[in-house]
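# got a predicted structure plus its sequence, pasted below:
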Amino acid sequence: MISHNPTVIFRKAVPDGALPVAGEHIVSDDTCTIDLENVRLGGGFLTETIAVTPESSMRLRMRPREKADFVTTFNLNEPLVGFGLVKVLRSEEDSIKEGDILMGLTPWQKYTVQPYVEADPAGAFPVEQYLVALGNPGMAAYFALHGLAKIKTASIISICTSMRLLTRPSLAIQLAKQAGSTVIASAGSESKLEYLRDLGADHVFNYQTDGYVHPLAKHGPVDIVIDCVGGEALEAAIEHASFKAQIIIVGASADYGVPASERYGVKNMEYVFQKALKISGLFMLDQLDLFEEYFSVIPEMLKSGKVTSRILRVDGLKNGPQAMVNMLTGNGGQVGKPIIFV
């Protein structure tokens, strides 16, 4: 049986300092087809995609190939690849059965043949939670606080976010409060500040009107910094960090779409050695020893309501390119993690 296989294609590399344009760099292609009954599995299994989610890290893979770094670029004229949830339709792998629900990196297309990591075949949680609290954002928040920072009760934590990215910080706030810490958090609109308050943040401020320096001076010094922004936010965090504070960098949204020559340069690096600060970048694969702990702790928090999340529902891969662009530019001020239901 020949079926349509809607796909989001990486058509054109995005120049340094720019953001992708839907319909130019990433495009929706409805012309692809697949024979679901006869496609060769080669010992693998055929899956149908349930949902995928855009991540800021995917922007790194859209750069020109000559700008190669530790993260490989997407292949031109092939599907985007990102975190997703799929259902097994056919399988030649003994450990994978028809009907299993799997999670992991998957092409942005409706049907594909590719191995995944098993999630929760019992379906104990709504689909979207496997891409938010139980997915990459939740892992990033947990690994940053418990893996790198080794969070302790009574710590003062600053969680620096931006108008674009709020999901990881929102989960980090909840985990920090569960550990008994005082949380300082920032956002760029009143609706997002209200959301941070609802999550339990002790002190919130609007970085667009208040900047970063005064609020951190008022509520600091800060023992742990979770920084998703870079630039001025990182500079302020360094200035108002306590002695031997830890700064965990999980993103640099201030630099997205900004040419290298125009990016803000941090000017107070002398504090790093004067205060004996520890600055770490979060690399998920370095935290593999925490995966088992993570999947034993977070599901229980979800069941009890100690951890919650918001999503922005997007229907259909045809809207995938614009959902990616919207995520990188702030989702029009809306609060939530975009989930594309295929």
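Sure thing, it's come through. In this text the structure is predicted, and so the values were computed from the model without any measurement.
# going by C-alpha atoms from here, please, whenever you check contacts or count neighbours.
OK.
# tell me how far Asp100 lies from Ala176.
34 Å (Cα to Cα, to the nearest Å).
# more neighbours, the two?
Each of Asp100 and Ala176 has its neighbours counted (other Cα atoms under 10 Å); Ala176 has more, 26 against 20.
# element containing the more buried one, please.
helix 167-178 (DSSP states H and E).
# just the residues contacting that helix, thanks.
Helix 167-178 has contacts (Cα atoms under 8 Å, 6 or more residues apart in numbering) with 132-133, 137-138, 140-142, 145, 151, 157, 159-161, 182-183, 185, 196, 199-201, 226, 228, 306-309, 336-337.
# at 7 Å what do you get?
137-138, 140-142, 159, 161, 183, 196, 199-201, 307, 336-337 (Cα atoms under 7 Å, 6 or more residues apart in numbering).
# tell me the two of these that are most distant?
Using Cα to Cα, the contacts of helix 167-178 reach their maximum pairwise distance at Val183 and Lys337, which is 21.3 Å.
# hang on, the earlier thing: quick check: next helix or strand after the helix holding Ala176?
strand 182-187.
# now that next one against helix 167-178, angle please.
Per axes from the mean of the first three to the mean of the last three Cα atoms, to 10 degrees, the angle that strand 182-187 makes with helix 167-178 is 160 degrees.
# quick check: buried residues in the helix holding Ala176?
167-177 (16 or more other Cα atoms under 10 Å).
# second structure for comparison follows:
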Amino acid sequence: MQVINGTMNLKLQEGSHGIVVKNLYLSCDPYMRSRMTRVEGPNVFTSYSPGSPLTGFGVAKVLDSGHPNFKKGDLIWGTTSWEEYSLITVLEGLFKIEHTDVPLSYYTGILGMPGLTAYAGFYEVCSPKKGEYVFISAASGAVGQLVGQFAKLMGCYVVGSAGSKEKVDLLRNKFGFDEAFNYKEETDLVGALKRSVSSSLFLSVTWYFPEGIDIYFENVGGEMLDAVLLNMKDHGRISVCGQVSQYNILDQPEGVQNLMCLIYKRIHMKGFVVFDYYNIYPKFLDVMLPYIREGKIMYVEDIAEGLESGPAALVGLYSGRNVGKQVVLFARE
């Protein structure tokens, strides 16, 4: 793919084993912030290069292919660039989209990286059991909303935290969480997680975790993680997916004070990255597609239109402006 006399040539050069794609949907994900900082030492992601397009997950259509696994017209999801057309030469981690009876944008979310992250982090890392008590931070986001619904389908008691009344209402009324709260309204997160309140003898009790948390799906870090550690049950499990509260802290990230809980409560805390679970993607699809088609799992997207809206959409993640999975619609097929 090259520009000749001011005209873009969308054909591959002879001998290339890459693909040329037209980008359709681009995914805004919290981890992208960490790629804007130069990181020394080993890291899962490389830092972005100034002057080059951002790279991230997206959905695209193949225009030309030099690889036997892809042909012109195929729809794919995986790592692409924030630009109209991309030449992709690293094809590992690209997935061909075979099921188009669901929205294509779902492959940036519920059927893409966030969906697989939620599935692997909950089922593979946390090993949940029916009746356990599950807490999810950033629970209305692309990953959190799915973890909560997985937990409910297993018969767990589920509470989520979010940053606005609108998001809390979504958790309770659309995603079926047992309870939810706005962390911005809480001055004592440790106490909030223990809460057991009844405003009347005739009204049901509002309670979170007076007896402790079995599973915490960690998306936030900082003060929330510190509060959760004090509220974990013995032998509880924490799946560490992200720490969005820390990504924009330019100096020293907030220290977590309660790590001794890991020892005396014998807590299993494990970080993971989605790439480690790409091998179970077919199994994941076998579970998720019926859930979606049968309406057993709901999903909310926040779609911004046009590449020019992408920067504001990405920045908005870090102040919680989005409601649901943040997607940029770049082009339709």
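Looks like it came in fine. All of these numbers come straight from a predicted model, not from anything done at the bench.
# TM-score for this pair?
Laid over one another, the chains give 0.86 as their TM-score (TM-score structural alignment, normalised by the length of the second structure), with 310 aligned residues with a Cα RMSD of 2.3 Å.
# could you pull out the helices for the second structure?
Secondary structure of the second structure (DSSP state H): helices at 113-119, 126, 144-153, 165-173, 189-194, 222-231, 260-264, 281-293, 310-316.
# find me the equivalent region of stretch 53-69 of the second structure in the first structure.
Under the alignment (TM-score structural alignment), stretch 53-69 of the second structure falls on residues 79-95 in the first structure.
# how about stretch 220-229 of the second structure?
So stretch 220-229 of the second structure sits over residues 229-238 in the first structure, by TM-score structural alignment.
# got a list of contacts for the matching stretch?
Against stretch 229-238 of the first structure from outside (Cα under 7 Å, 6+ apart): 160-162, 212-213, 225, 227, 251-254, 264-268, 271.
# now, the residues you listed that are in strands?
Among the contacts of stretch 229-238 of the first structure, the members falling in strands (DSSP state E) are 160, 225, 227.
# from Gly251 of the first structure, how far off is the second one?
Read that as Val225 of the first structure. 12 Å.
# more crowded one of these two?
Using other Cα under 10 Å, the more surrounded residue of Val225 of the first structure and Gly251 is Val225, with 26 against 20.
# rewinding a little: out of the contacts of stretch 229-238 of the first structure, which are buried?
Among those, the ones that count as buried by 16+ other Cα under 10 Å are 160-162, 212-213, 225, 227, 251-254, 271.
# can you name the two of those residues that sit furthest apart?
Checking these with Cα to Cα, the most distant pair is Ser162 and Tyr271, at 24.0 Å.
# show me what contacts the nearest residue to Val81 of the first structure once chain neighbours are set aside?
Ranked by Cα to Cα, 6 or more residues apart in numbering and with sequence neighbours excluded, the top spatial neighbour of Val81 of the first structure is Pro107, at 4.3 Å. Applying Cα under 7 Å, 6+ apart, we find Pro107 of the first structure in contact with 79-82.
# please pull up the equivalent of Pro107 of the first structure in the second structure.
Aligning on TM-score structural alignment places Pro107 of the first structure opposite Ser81 in the second structure.
# one more: Ile311 of the first structure?
Checking TM-score structural alignment: Ile311 of the first structure goes with Glu301.
# okay, now its match: neighbour count?
18.
# now do the same contact list for the alignment partner in the first structure of Met32 of the second structure.
Correspondence of Met32 of the second structure to the first structure, assessed by TM-score structural alignment: Met58. Applying Cα under 7 Å, 6+ apart to Met58 of the first structure gives no contacts.
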